[in-house]
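> Build the 3D model from these lines:
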Amino acid sequence: MRTIITFIIVFGVLVIVHEFGHFFFAKRAGILVREFSIGMGPKLLAHMGKDGTTYTLRLLPIGGYVRMAGLEDEETELNPGTPLSVELTSDNKVQRINVSKKIQLPNSIPLELVEADLTNTLTLTGYINGDERKAMTYAVEHDATVIEESGTEVRIAPKDVQFQSAKIGQRILTNFAGPMNNFLLTILLFIIMAFVQGGVPNYDTNQIGQVQADSPAAKAGIKSNAEILTINHQKVSNWDDLTSEIIKSPGKKVPMTIKQGGQQKKITVTPRTVESNGQKSGQIGIQAYMKTGLADKFAYGFTQTGNMFVQIFKALGGLFTGFSLNKLGGPVMMYKMSSEAASQGIITVISLMAFLSVNLGIVNLLPIPAFDGGKIVLNLIEAVRGKPLDPEKEGMITMAGFVFIMVLMILVTWNDIQRFFF
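You can find the predicted model right below:
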């Protein structure tokens, strides 16, 4: 249960923060966000805000999404012959359209649809009570709503509030905002982690931090804040010098020179043996020295995020030089990592969330159709050409990217299942 809750929180926060980036900048650009959903699947609650966005809470607590006018495949198809009902204003303009069988509008007029244009002319024509002798054409209000078959009520999407009507720079920023939010979240999470753990590890010194009780280091007489001068007769100047010698000496006696209490002394430590993924390594139970300054804690958010960028780009480069599904991970991998993090405490969970957040941001910026990066590339092509691509061609490119991602996700997920459960 702890693993499931951790997975839901981690995955949910990452996706919602990502989608909120798109939501916020779409609003600033004048693009109508028809729906902002927390969760997926069947709707539990819905509320239409004064801003025209319907906020929904859905059954499956994994992620969320935004529906921007003119950008997503519309769930509501008003085809000729569709039975519906309309609610009118005092001046006979349509203010609500109901195509759902789950909801009844008491003061509405039942129609069999002949045609509707809710994008340009904002008109709707239908036969009253299905009587083909009584066709009526109504003007539709700009901010009218439609109740979809699922029962969710959303605004209609006139041309002027659609995604493509925004300026090219605004569209690029809206597409970039999701990954940008993930990067900002990563910085914030590392800052929080620095405060929770009481400081920032300083790897550029030979001074150590805390020593675990009953550890090999404690039994050898090493105390917190001691300086490690030499190990295996090699001079130590930073954390990497120290740990590299210890890691390769499991179960072996390691001579050291330390300085503590203003005095130098020689000791011998025997690292305990730790096995991970079939590899044995040594540990002596010490932590890196912590910098506790306020500026250090805030700077940690930026430096660690930068380090993550470097590591991820190196990993992406490795995919091109030697592709393997084992280098990728999907929801199963995330669940496995959540399980391990949940068992190790809040700091590990925060670290995992930061790692996944920056990954989500970078991967979404890859120039693959259906990803934010692919959409930005199409925006840039439009800016250079001075006109957008043909909608049919753009749709085909996006669909090809979507199919590629779905096939890859299926392969990655199956590979993860094989790795972790068989």
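
> going forward, measure contacts between C-alpha atoms and count neighbours the same way
OK.

> Excluding chain neighbours, what is closest to residue 61?
Spatial nearest neighbour of residue 61, chain neighbours left out: residue 39 (4.5 Å); criterion: Cα to Cα, 6 or more residues apart in numbering.

> Past the strand or helix carrying the one you found, which element shows up next along the chain?
Applying DSSP states H and E as the criterion places residue 39 in strand 33-48. Tracing the chain past strand 33-48, the next element assigned as helix or strand by DSSP H and E is strand 54-68.

> Can you name every helix or strand that whatever helix or strand comes next after that following strand contacts?
Using DSSP H and E, the helix or strand that follows strand 54-68 towards the C-terminus is strand 83-88. Strand 83-88 sits against strand 94-98, strand 109-117, with contacts defined as 3 or more Cα pairs under 8 Å, 6 or more residues apart in numbering; DSSP states H and E.

> redo that, cut-off 10 Å
strand 94-98, strand 109-117, strand 123-128, strand 135-147 (3 or more Cα pairs under 10 Å, 6 or more residues apart in numbering; DSSP states H and E).

> Which one of those lies nearest to residue 29?
Set against residue 29 and scored by Cα to Cα, those come closest in strand 135-147, at 17.3 Å.

> Can you list the buried residues in that closest one?
Going by neighbour count (16 or more other Cα atoms under 10 Å), the buried part of strand 135-147 is 135, 138-142, 144-147.

> do stretch 193-203 as well
Neighbour-count burial for stretch 193-203 flags 193-194, 199-203 (criterion: 16+ other Cα under 10 Å).

> Same check on stretch 163-180?
By neighbour count on 16+ other Cα under 10 Å, the buried set for stretch 163-180 is 163, 165-166, 168, 170-180.

> Over to stretch 49-66?
52-58, 61-66.

> got the residue ranges for the strands in the stretch 101-250 of the chain?
109-117, 123-128, 135-147, 153-155, 200-202, 208-211, 227-231, 234-235 (DSSP state E, counting those that start in this stretch).

> could I get those as a markdown table with distance to residue 287?
Putting those into a markdown table (distance: least, Cα to Cα, whole Å) gives the following:
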| stretch | distance to residue 287 |
| --- | --- |
| strand 109-117 | 67 |
| strand 123-128 | 70 |
| strand 135-147 | 59 |
| strand 153-155 | 54 |
| strand 200-202 | 8 |
| strand 208-211 | 5 |
| strand 227-231 | 12 |
| strand 234-235 | 19 |
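
> Out of those strands, which gets nearest to residue 313?
Taking the strands of the stretch 101-250 of the chain one by one with Cα to Cα, strand 200-202 is closest: 23.5 Å.

> I have a second one here; can you model it like the first so I can compare?
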Amino acid sequence: MSVIVSLIYFILILSVIVIVHEFGHLIAAKKFGVYCKEFSIGMGPVIWKRQKGETQWSIRALPIGGFVAMAGEDEEGEEEKLEIPFERTIPGIKKWKQIVVMAAGAIMNVLLAWVLFIGVSAYQGQVVIDKGAVVGDTAVGQPAEKAGIQKGDVIVEISQRDTHETINSWTDVSSFLLYNQGEVTLTIERDGNRMQVALTPYQDKETGGYLLGVTQGAGSYEVKDISFLEAVKYGTLEMFDGMTTIFESLGKLLQGIGLNNLSGPVGIYKATAEITQQGWISTIAFTALLSVNVGIFNLLPIPILDGGRILILVLETITRRKFSEKTQTAIMMVGLFMLIGLMVFATWNDLVRLFM
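Predicted structure coming up:
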């Protein structure tokens, strides 16, 4: 797939996620009577617009995301010029309503992911149910073969120093190896007996993941036909699995584990280019997972993100005092520098992986 086509997919996917996010803010703001001057798809110069009620709906020249212009937010002096009552601005509504408006974008991202996951499950009409980490073939000269692992062995536990994890699927194995590099100890089950083997996984240059040098055995999974109602169930489980993985990853990052795995825009672009080559079903599933990530990331208590603004509102409610504009600006600047630093670090990781 050409770079241009991959870039178009990348922009479209992120734009859909951002537009849905902003639409969530719009719905909640209108529900609480906040004046919304404009809802735009894209950025830059306006190429199409239509006034519907008090809100202008527009399409702009640059197809990158979108925004909603709410009174009292990033438009100093605009309310007075349009003679908008204070109670119809973001600062003019109750704090709990402001929190709902700020959180609505992330909620819409999660709802989008939920619908997409259900849609993918329903279209496929089948789900793959994990049955364990059963070893298939072992590659000659690779860590698993050297350690004596054989076809049919089942990995039931993996550990490294004080970290132990029970294994229920190959996904568990991959996740553990991603955050715990170096020598690991596998507890394997063979003919009803358990034994432990130590080995050091190697890093795959293409994916950046750490591998044992084995293929997935046929007994690792079961393919099950499902009805639409079951698709709702499995789509929901898929969404919650994605959310759980994100929270676990954030927890590890806070402990300083897996910082070298952090990805930024370059990494997302690379993943998009690879996923879109696998077909539209894989692309939709990837969009769903990315939407969950964006939603949860936006709720992190980092100033300048929705979560940071919610944190300020909560603190103001607890202290029963409003932070001054100077204090809020200082907090937002700290958050901005934190976010920029995080993005620079993540992009550096991406570039290192790309050219290593």
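
> Residue in the second structure paired with residue 416 of the first structure?
Aligned against the second structure by TM-score structural alignment, residue 416 of the first structure finds its counterpart in residue 350.

> Which residue, other than its chain neighbours, is closest to its match?
Among residues not flanking residue 350 of the second structure along the chain, residue 267 sits closest, at 5.3 Å (Cα to Cα, 6+ apart).

> OK, contacts around that neighbour?
261, 273, 346-351, 353-354 (Cα atoms under 10 Å, 6 or more residues apart in numbering).

> Same question for residue 186 of the first structure.
Contacts of residue 186 of the first structure (Cα under 10 Å, 6+ apart): 14, 180, 192, 301-302, 304-305, 308, 350-351, 353-359, 361.

> how close does the residue in the second structure that it lines up against sit to residue 242 of the second structure?
Matched to the second structure by TM-score structural alignment, residue 186 of the first structure sits across from residue 113. For residue 113 of the second structure, the distance to residue 242 of the second structure equals 10 Å [Cα to Cα, to the nearest Å].

> any residues in contact with both of these two?
236, 288-290, 292-293.

> out of those residues, who's nearest residue 22 of the second structure?
residue 292 (14.5 Å).

> For the residue nearest the centre of the second structure, which three-state class applies?
For the second structure, residue 293 is the residue whose C-alpha lies nearest the centre (Cα atoms, centre = their mean; 1.5 Å). State at residue 293 of the second structure, reduced to three classes by DSSP: H, G, I helix; E, B strand; the rest coil: helix.

> re the thing from before, corresponding residue for the residue nearest to residue 61 of the first structure in the second structure?
Residue 39 of the first structure maps onto residue 42 in the second structure, by TM-score structural alignment.

> count of residues packed around that match?
Neighbourhood size, residue 42 of the second structure [other Cα atoms under 10 Å]: 20.

> And it, how close does it get to residue 321 of the second structure?
Using Cα to Cα, we find residue 42 of the second structure at a distance of 37 Å from residue 321 of the second structure.

> Likewise for residue 83 of the second structure?
27 Å.

> ok, now residue 259 of the second structure?
37 Å.

> Going by how many neighbours each has, rank those two and give me the top one.
Neighbour count, other Cα under 10 Å: between residue 259 of the second structure and residue 321, residue 259 has more, with 16 against 10.

> Might one say that the more buried one is in contact with residue 346?
Yes: assessed by Cα atoms under 10 Å, residue 259 of the second structure is found in contact with residue 346 at 8.5 Å.

> roughly how far out does stretch 301-318 of the first structure sit from the chain middle?
Relative to the chain's own centre, stretch 301-318 of the first structure is displaced by 16 Å; criterion: Cα atoms, centre = their mean, to the nearest Å.

> contact partners of that stretch?
So stretch 301-318 of the first structure is contacted by 183-194, 200, 296, 300, 319, 323-324, 327-328, 354-355, 358-359, 362-363 (Cα under 10 Å, 6+ apart).

> That stretch maps to which residues in the second structure?
Stretch 301-318 of the first structure covers residues 235-252 of the second structure once aligned (TM-score structural alignment).

> By how much does that stretch deviate from the first structure on average?
Taking mean Cα distance after the TM-score superposition for the first structure, the mean distance separating stretch 235-252 of the second structure from the aligned residues in the first structure is 1.2 Å.

> And that stretch, what's buried?
Buried, per 16+ other Cα under 10 Å, within stretch 235-252 of the second structure: 235-236, 238-239, 242-243, 246, 249-250.

> can you check stretch 257-276 of the second structure too?
Applying 16+ other Cα under 10 Å to stretch 257-276 of the second structure flags 257-264, 266-270, 272-273, 275-276 as buried.

> May I have the distance across that stretch, first residue to last?
30 Å.

> Next, the buried residues of whichever helix in the first structure runs longest.
Scanning the first structure for the longest helix, with DSSP state H as the assignment, gives helix 391-421. Under the neighbour-count criterion of 16+ other Cα under 10 Å, helix 391-421 of the first structure has 397-398, 401-402, 405, 409, 411-413, 415-416 buried.

> Dump these into TSV; add distance to residue 257 of the first structure as well.
What follows is those, written out as TSV (distance: Cα to Cα, whole Å):
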residue	distance to residue 257 of the first structure
397	64
398	62
401	59
402	59
405	55
409	52
411	52
412	49
413	50
415	48
416	46
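
> ok, the residues you listed vs residue 376 of the first structure, which is closest?
Using Cα to Cα, those come closest to residue 376 of the first structure at residue 398, 12.1 Å.

> show me what contacts the counterpart of that closest one in the second structure?
Matched by TM-score structural alignment, residue 398 of the first structure corresponds to residue 332 in the second structure. Applying Cα under 10 Å, 6+ apart to residue 332 of the second structure gives the contacts 302-305, 308-309, 326, 338.

> Which of those fall within helices?
Those of the contacts of residue 332 of the second structure lying in helices (DSSP H): 308-309, 326, 338.

> how many other residues sit next to the aligned partner of residue 368 of the first structure in the second structure?
Aligned counterpart of residue 368 of the first structure in the second structure: residue 302 (TM-score structural alignment). Residues lying near residue 302 of the second structure (other Cα under 10 Å) number 22.

> Many thanks, I have nothing further to ask.
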